[in-house]
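Novice: could you look at this predicted model? Sequence included:
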Amino acid sequence: MSSSIVSDRLSFAWADGTVVLDGLDAAFPTGRTGLIGVNGSGKSTLLKLIAGELAPLSGSVSVAGEVGYLPQNLPLDAGRTVAGLLGIADQRDALLAIERGEASEENFATVGDGWDVEERARAELDRLGLGHVDLDRTVGTLSGGEAVMVGLAALFLRGPDVLLLDEPTNNLDLDARHRLYAAVESWPGVLVVVSHDRALLELVDNVADLTGGAIRMYGGNLSDYEQMLAAEQETAERMVRVAEADVRRQKREWEEAQVKLARRVRYGNKMYAQKREPKIIMQERKRQAQVAAGKHRNMHADKLAEARDRLAEAEQVVRDDAAIRIELPETAVPAGRTVLTVTGLRTASGTVVEELVVRGPERIALLGPNGSGKTTFLRSLVGELEPVEGSVTVSVPGVRYLPQRLDLLEDSLSVVDNVRRFAPSASANAIRARLARFLFRGTRADQPAGTLSGGERFRAVLASLLSAEPPPQLLLLDEPTNNLDLASVRQLAQALEAYRGAFVVVSHDLPFLESAGITRWLSLDREGRLSQK
């Protein structure tokens, strides 16, 4: 039977009562499926439920075949060996014992059919660009990207029927990403991947869109999905326009009916006052007129209510594109003005930069393999780390750093109060006006930062950085698209488009970098030396 995943009225809530999924029905077919949705929609939770890492509150999820699961944050024991992470440590130890002459029944039972397990493990590591990693090396000595790839190698070695990947390209350099893409393309069974990586999502056979607590399945890759979604949205927006026109027409007819009824009442009152007919006949006519007027009024009111209901239904189908709209003229840097100068720099991680000058509103991408020192370099530029040698001179009044962890906010403070920390002299109205452009309107701006979803937190951090005093004319961004949904990545690109200062961004997300309008590409090699691409 073909491997598949089926959820039947699946519900899950956290211990504090927060509902994540409520009665979800879904079926994932054979092939590669990209699971997308905004941050906080329940994608990672759904993968954990499928993998058996979480138990549902109600309903069920069934999987035909063995499941392999790579979580977003791989739990690692720093003292564990690579062989242990690959799941071959016991077999390998038994093989080595047999080679030493310890031919016990227990050792042979442990080896089982895995006489070539070490060769297969090394081949899998080599396929993923980890041929240099020794099986006895401890996990604590691996970079984040290397650890993720070893975790993938472990899954590929097992060869489960169903493979679940949660943001697998986070922390991977470009070479590792391309190796992952190749591995995903060759995967023979069911694969469900949660990702914002456009290049990865172009390789899937289906896109599962988790929106509003329901999954809609679209055939094809991300580009196909976006085309179908655009067509759906065009139809939905046309239906909204039709419904709006109907509401206006029904409202106009209702108002006209009210005017006619008022005229009839005035005429009836006049006739009654003039007593041109017997009183009993006049009273009966008045009663009939009142009954007819009531029916007429109710009919038009019902039609107007129905038209408004149709409009509400049509509006629910249209997605809120949630586009942020900001203007940041105060961040502008004149062309040719020196923003940053680096001379003879050597950082604690061994990064060496002989000379780097950033002028005007340059948009610089910094690439390089995992472990080459990109984060240390950024932290040295912003003054968080002292260089071992050389100097860094920032020649503009405002410089801000966005770390990977998005840990700039105080969880106990509201969004408004967090922005006020960065802009203490701004008025409350000015802060709220700025936050509205970042989609924090009304009471949303008063939410404690600790209650925000990933996408909301990202927008709050952006609002804080870009509202800072003095206005930032140099931004340093470290892997800003990690853990962001597609909508948040688009919002970041919108913010950078409005930004008029210089920025240096570390990222392996090429589609994002291309949308950010990069003007210069720099690269650190494995030895930490900077060069221009």
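Specialist: Looks like it arrived, so ask away. Numbering: from 1, shown residues only.
Novice: only C-alpha atoms for contact and neighbour calcs from this point on.
Specialist: Fine.
Novice: okay, now the nearest residue to P160 once chain neighbours are set aside: neighbour count?
Specialist: Spatial nearest neighbour of P160, chain neighbours left out: E66 (5.1 Å); criterion: Cα to Cα, 6 or more residues apart in numbering. For E66, the count of nearby residues is 13 (other Cα atoms under 10 Å).
Novice: second one coming, line it up with the first:
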Amino acid sequence: MPISTSAVTLDRITFTWPDGTPALTDVTGAFGAGRTGLIGRNGSGKSTLLALIAGTQTPASGTLVRTGTVDLLRQRLDATERVADVLGVSGALDAVRAIAAGDVDQRHFDAVGDDWDVEARATAALAEAGLPHDALDRHVGDLSGGEAMLAAIVGVRLRAHPIALLDEPTNNLDRDARARVYDLVRTWRGTLIVVSHDTQLLELMDETAELYANTLATFGGPYSAWREALDVEQAAARQAESAARQLVRREKRDRIHQEQVLATRAAMGRKAAIEKREPKIIMGGKKRAAQVSAGRLRIEAAGKEASARAALDAAERRVRDDESVHIELPDPGVAAGRRIATIGDDERSWVIQGPERVALIGPNGAGKTTLLERLVAGAAGAAAAGAESPASGVPKAGRIDSSGPDDTPTGRFSLLSARAEAHTDRIGYLSQRVDGLDDGASPLENLRRAAPGIGDVELRNRLARFLLRGDTVLRPVRALSGGERFRLALACLVMADPPPQLLVLDEPTNNLDLDTVDQVVEALAAYRGAVLVVSHDDGFLRRIVPDLVLELREGTLTEVG
């Protein structure tokens, strides 16, 4: 049901990056006082809009009005922080504990204020999210990436600002953690604006706001209702466009026919004048009348055609002409029986061979990312020892650890018997951190490094297929959106020579809009090499139709279904 009260109002908001690249131009709209899902294609400016609402960025022009204070979910946490710091309760918590220990310094009472039950409230909030009972005093570095994200979300909820902003809150979360986020969102109080590509999360929204071509349009209902309404609207728009196009053709034919009739009449008049069939004065009168009539008919026909063309232009503007990523994965020439990799534990092992698709699932902290990185690092080591080409995207030496978004840190986690071995050095690796890119260099420079033998014109053409064009290819990679970073990393992967025989993808749908996910699915369907993918996105895994699904849990691998 539509929410009538506006919590955030934007009037002709414009934001431009320091290098002059426009991010948002004259955006006008409003967010209601309930739960709103903010959607849009990668690069449309969703995260920038959240930053403007939060006040971490300032618009170049326009007016932004908020009805209360704003809290923005932190995407990056310091490993040395305590969870109490993430929740924003460390000051009051430490003061209460100091007073309980006998320290009656006035500054402690000032820090506590009326929040004497801060520890109980914080512990209960963490428990509601499924976090350990002692999490409050742990450091972020002692948590898995999923646990840290849950703690950050709990912090936003616990601080209870009138307006809360969550940017991709379910990225990297396993199924259980996602379910807990859904439960938190269902009972959220106040205004909540969520940027997400998680359709299950978007179904919990009261409203759906789409940022499209610098237009912010709000629909009263969750994502599925918005999608259905958009499909109906677009079907009607395409039908109206077709009818308008037919009308233009008909009016053009009528105008041409009218010209032919007028030309025939004029020819007959000239012939009659030559043959002097009537007195000259009468002939002259008829000629002038014919010219007046012809002029009137021409104006009328031209007006009808112009009106039809204007209607067609209006109809065409209603029809979306969204660009899509054009992904063509190279043919690595992998034979059906070619052994690519082996994954196993002390009990059994599984061989990936030929163009097989293998999905690796499991809870946060199970070690899926670490297992992938060991596989890729092994291939890189073989290449360094003299194999023909290194694995693309492999983490650099010294970076293989268990502190990735999917794993608990070194010291708390062990893969136990799980292991992976590559039988090829031609591996293309896309980590969920997309950390194989040079953040200080431009997309063009990154791609040039991946394909040094190709000229800049062709490199720009190939980047354009991934919707990276214009000034974007010259901006530092650190200024790109998550989706743009992923597309650049994928472009660098596609350019590898020789092409990879195994694609290793760690949470490939993170930060991708739904249209780009469709393109990735289609590209993988046509790819003739092997694919090993880690994902918590059940819908994506179903669509790539894996030949084998392995679950990693407590260091042991199990074949699923």
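Specialist: Okay, I see it. Not measured: the values here are computed from a predicted model.
Novice: pretty sure the residue nearest to P160 of the first structure contacts L164?
Specialist: No: using Cα atoms under 8 Å, E66 of the first structure is not in contact with L164, being 11.0 Å away.
Novice: quick one: furthest residue from the center of the second structure?
Specialist: Residue farthest from the centre of the second structure, counting by Cα atoms, centre = their mean, is P279 at 80.5 Å.
Novice: any figure for the gap between Y218 of the first structure and L165 of the first structure?
Specialist: The spacing between Y218 of the first structure and L165 of the first structure, counted by Cα to Cα, to the nearest Å, is 19 Å.
Novice: again but with V419 of the first structure, I slipped
Specialist: Separation of V419 of the first structure from L165 of the first structure (Cα to Cα): 35 Å.
Novice: D90 of the first structure now?
Specialist: 26 Å.
Novice: name the helices or strands packed onto the top helix by length along the first structure?
Specialist: When the first structure is parsed with DSSP state H, its longest helix is helix 222-274. When contacts are defined as 3 or more Cα pairs under 8 Å, 6 or more residues apart in numbering; DSSP states H and E, helix 222-274 of the first structure packs onto helix 279-317.
Novice: tell me the contacts of the nearest residue to D115 of the second structure once chain neighbours are set aside?
Specialist: What sits nearest to D115 of the second structure in space, not counting adjacent residues and going by Cα to Cα, 6+ apart, is A92, at 7.0 Å. Contacts here follow Cα atoms under 8 Å, 6 or more residues apart in numbering; on that basis A92 of the second structure touches 108, 111-113, 115-116, 118.
Novice: just the buried residues of those.
Specialist: Neighbour counting with 16 or more other Cα atoms under 10 Å marks 108, 111-112, 118 as buried within those.
Novice: what does P169 of the second structure correspond to in the first structure?
Specialist: Structural correspondence for P169 of the second structure with respect to the first structure (TM-score structural alignment): P168.
Novice: in a strand, its match, correct?
Specialist: No: counting by DSSP: H, G, I helix; E, B strand; the rest coil, P168 of the first structure is not found in a strand; it is coil.
Novice: just to check, it is in contact with S195?
Specialist: Yes: between P168 of the first structure and S195 there is a contact under Cα under 8 Å: 7.2 Å.
Novice: hmm, back to that, what's the closest of the buried ones among the contacts of A92 of the second structure to G32 of the second structure?
Specialist: V118 (30.4 Å; Cα to Cα).
Novice: the counterpart of R32 of the first structure in the second structure: what's it in contact with?
Specialist: Superposed on the second structure with TM-score structural alignment, R32 of the first structure falls opposite R35. Contact analysis of R35 of the second structure by Cα under 8 Å, 6+ apart lists 191-194, 204-207.
Novice: again, only using 7 Å
Specialist: If a contact means Cα atoms under 7 Å, 6 or more residues apart in numbering, then R35 of the second structure has 191-193, 205-207 as its contacts.
Novice: quickly note the distance from it to Y182 of the second structure.
Specialist: Following Cα to Cα, the distance that separates R35 of the second structure from Y182 of the second structure is 12 Å.
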